[in-house]
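> coords please:
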Amino acid sequence: MSTETAVTPPIVKTRKDLRGFWRILLAVLAPLPMLGMGLAYILSPVDGGVSFEDTVAAYTGHLDQVRLTQYLGLPFLVLLIPATFAVVWVSRRGAPRLTTAGAILALLGQLAGFPLNQGGDLLAYATAKHHLDLATMTTLQTKLEEDPIALLGGLLFIVGIVFGLLLLGVALWRSKAAPAVFGILLAIGGFTHPFMPGHVAAGLGLLVTAAGYAGASLALLRMSNDQFDLPPL
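So this is what the prediction gives:
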């Protein structure tokens, strides 16, 4: 006489699907870095590229305004890399080669530029606010700018913005992930930004770039979770 043993089916743990969270998060943050920095440029009391002494003089009478521009620039420093990744993610299937080339240039420039390129904005602000010795702080800023590591970081960052975003804009356009106008805006905004005359024009150029990044937002909001990524195991 045989005895049958009941087999208990294995318990399968269902992992929470967070694809929708990541898709919406990337869509929301994609335009924020360039939008914030564009407004910061427009509201700045001084043009970029002027001497450290002139920057301190302009900051002295506008400390609150300068502080506001620094807060507006925070999304640029914190979120530009994931925002660029959002463009890469939506373009990678429709234009894999262009997206790869643009991603390498743009992300390399951003990853190198942020830690290596020591900008003088905070130094000028501290000098103006705390009445630090102008000659000493000017010498310090000059030495920081002339350091080979800072020069390399600045070069890589400019290459990433000018050529990396140009390629990503073309990739976004060619991928058909978003309407072509968004890719064109991203390409034009990134490529022309360093050559815009005056802080207002430079800021408007960054707003154009932000509109290009918004193309990735539109594409992410349009796609399903299955189009965005594979489900959890």
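
> C-alpha from now on. contacts and neighbour counts both.
Fine.

> counting contacts, what elements does the longest helix along the chain pack onto?
Determined from DSSP state H, the single longest helix within the chain is helix 198-222. For helix 198-222, the packing partners by 3 or more Cα pairs under 8 Å, 6 or more residues apart in numbering; DSSP states H and E come out as helix 19-29, helix 32-43, helix 74-91, helix 180-192.

> centre of the chain to the second one, how far?
Looking back up the chat, that one is helix 32-43. 11 Å (Cα atoms, centre = their mean, to the nearest Å).

> next, the angle helix 74-91 makes with that helix.
140 degrees (axes from the mean of the first three to the mean of the last three Cα atoms, to 10 degrees).

> tell me what helix 32-43 is packed against?
By 3+ Cα pairs under 8 Å, 6+ apart, helix 32-43 packs against helix 63-72, helix 74-91, helix 198-222.

> what's the helix or strand harbouring Gly169 in contact with?
According to DSSP states H and E, Gly169 maps onto helix 165-175. With Cα atoms under 8 Å, 6 or more residues apart in numbering as the test, helix 165-175 has contacts from 87-88, 90-96, 98-99, 101-103, 106, 178-188, 190-191, 212, 216.

> any quick PyMOL command for the buried ones out of those?
Of those, the buried ones can be selected in PyMOL as follows, counting by 16 or more other Cα atoms under 10 Å:
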select buried, resi 87+88+90+91+92+94+95+98+99+102+103+106+178+179+180+182+183+184+185+186+187+188+190+191+212+216
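
> please give the structure of this sequence too, so both can be compared:
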Amino acid sequence: MTQIPMQKATPTTHADIRPLWRWTAALILPIGPAAVALLRYFLPYNTTDDVPTIVNKIVGNLDRSSFVLWLGYIAFLTLVPGVYFVGRLTRRSTPWLTAVAVVLMIAGYLSLPWTAASDVFTWSAGTAGLDPASIAKAADVTHGSMNLAGFVFVIGHVFGTILLGIAMWRSHVGPRWAAIAVLVSQPIHFVAAVIVSSHTLDLVGWGLEAAGFAAVGWAILRMRDDEWQPLP
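So this is what the prediction gives:
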């Protein structure tokens, strides 16, 4: 009986994209918080203003408001990936704390575009030449989902960021100052947005989160590929 010789299987080789993946993470990490820091600084109104005042300030500063909307779009694209990349590291030492923090922050950040919809509407209506009184009347009528989105955003990003800062501290992801910067960033933002209405303090708050995330990005760049993602 003739035996058919068995051929050796040739192992399939794939390009190692882990260095590219690490660089992508490091570059994305600070972009979202930095965009929000600038957004909060250049915002033409205060968070505590009433609707007619907000409308008048947006309509009276259309170019500035357009710049703020662009910053918001950049933030929407990068905030959630940034949280994922930090959580990807902290979960190794603090899985449950990281899970709660990431769920809260992602829920908050995904709600952010819904809360910003009124600003887009106001800018569009103002650019179209509608009178501020009519715009304010329409903007003051909000859907219940928008109110819920605002609540989820506030709770999610404030408490989630505090927990993520604690997770960074416990897991030694990045330097200690970076964990502290992330931990205190959103309480500072809350004070600046709700209590004292200071755009400069808001810039500091979100800037601290951007700096803390940038430090994590630098730590990622210094990792070996196997530390970042072991091969199967």
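
> tell me which of the helices and strands packed on helix 32-43 of the first structure sits most buried.
helix 198-222 (a mean of 24; mean count of other Cα atoms under 10 Å).

> how close does that helix sit to the second structure?
For helix 198-222 of the first structure, the mean deviation from the second structure after alignment is 1.6 Å (mean Cα distance after the TM-score superposition for the first structure).

> after that helix, which helix or strand is next? Please name it.
That would be, after helix 198-222 of the first structure and using DSSP H and E, helix 225-228.

> any idea how far the residue nearest the centre of the first structure is from Leu29 of the first structure?
Compute the mean C-alpha point of the first structure, and by Cα atoms, centre = their mean the closest residue is Leu80, 2.0 Å away. Distance check for Leu80 of the first structure against Leu29 of the first structure: by Cα to Cα, to the nearest Å, it reads 9 Å.

> what range in the second structure matches the longest helix of the first structure?
Mapping helix 198-222 of the first structure onto the second structure (TM-score structural alignment) gives residues 198-222.

> swap in stretch 152-171 of the first structure?
Stretch 152-171 of the first structure covers residues 148-167 of the second structure once aligned (TM-score structural alignment).

> buried sites along that stretch?
So, applying 16+ other Cα under 10 Å, buried residues of stretch 148-167 of the second structure: 149-150, 152-167.

> helix, strand or coil for Leu132 of the first structure?
coil (DSSP: H, G, I helix; E, B strand; the rest coil).

> what's the closest non-adjacent residue to it?
Ala126 (7.5 Å; Cα to Cα, 6 or more residues apart in numbering).

> what do we get in the second structure for the one you found?
In the second structure, Ala126 of the first structure lands on Ser124 (TM-score structural alignment).

> how many neighbouring residues does that match have?
Ser124 of the second structure: 16 surrounding residues under other Cα atoms under 10 Å.

> then Asp50 of the second structure?
There are 12 residues near Asp50 of the second structure, going by other Cα under 10 Å.

> so the residue nearest to the centre of the first structure touches Met37, yeah?
No. Leu80 of the first structure lies out of contact with Met37 (Cα atoms under 8 Å); the separation is 10.3 Å.

> returning to what we had before: secondary structure element holding the match of Ala126 of the first structure?
Going by DSSP H and E, Ser124 of the second structure is in helix 117-127.

> and that helix, how far from the first structure on average?
Using mean Cα distance after the TM-score superposition for the first structure, the mean distance for helix 117-127 of the second structure is 2.1 Å.

> report the inter-axis angle for that helix versus helix 62-90.
Using the same axes, to 10 degrees: helix 117-127 of the second structure against helix 62-90 is 160 degrees.

> list the buried residues of the very next helix or strand once past helix 117-127 of the second structure.
Using DSSP H and E, the helix or strand that follows helix 117-127 of the second structure in sequence is helix 132-139. Neighbour-count burial for helix 132-139 of the second structure, counted by 16+ other Cα under 10 Å, picks out Pro132, Ile135, Ala136, Ala139.

> so what corresponds to the third one in the first structure?
Structural correspondence for Ala136 of the second structure with respect to the first structure (TM-score structural alignment): Thr138.

> from what I see, that match and Asp54 are in contact.
No. Using Cα under 8 Å, Thr138 of the first structure is not in contact with Asp54; the gap is 10.5 Å.

> and Val46 of the first structure, what does it touch?
Thr55, Ala58, Tyr59, His199.

> now the residues you listed as CSV including distance to Arg15 of the first structure and secondary structure?
Putting the contacts of Val46 of the first structure into CSV (distance: Cα to Cα, whole Å; DSSP: H, G, I helix; E, B strand; the rest coil) gives the following:
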residue, distance to Arg15 of the first structure, secondary structure
Thr55, 54, helix
Ala58, 55, helix
Tyr59, 53, helix
His199, 49, helix
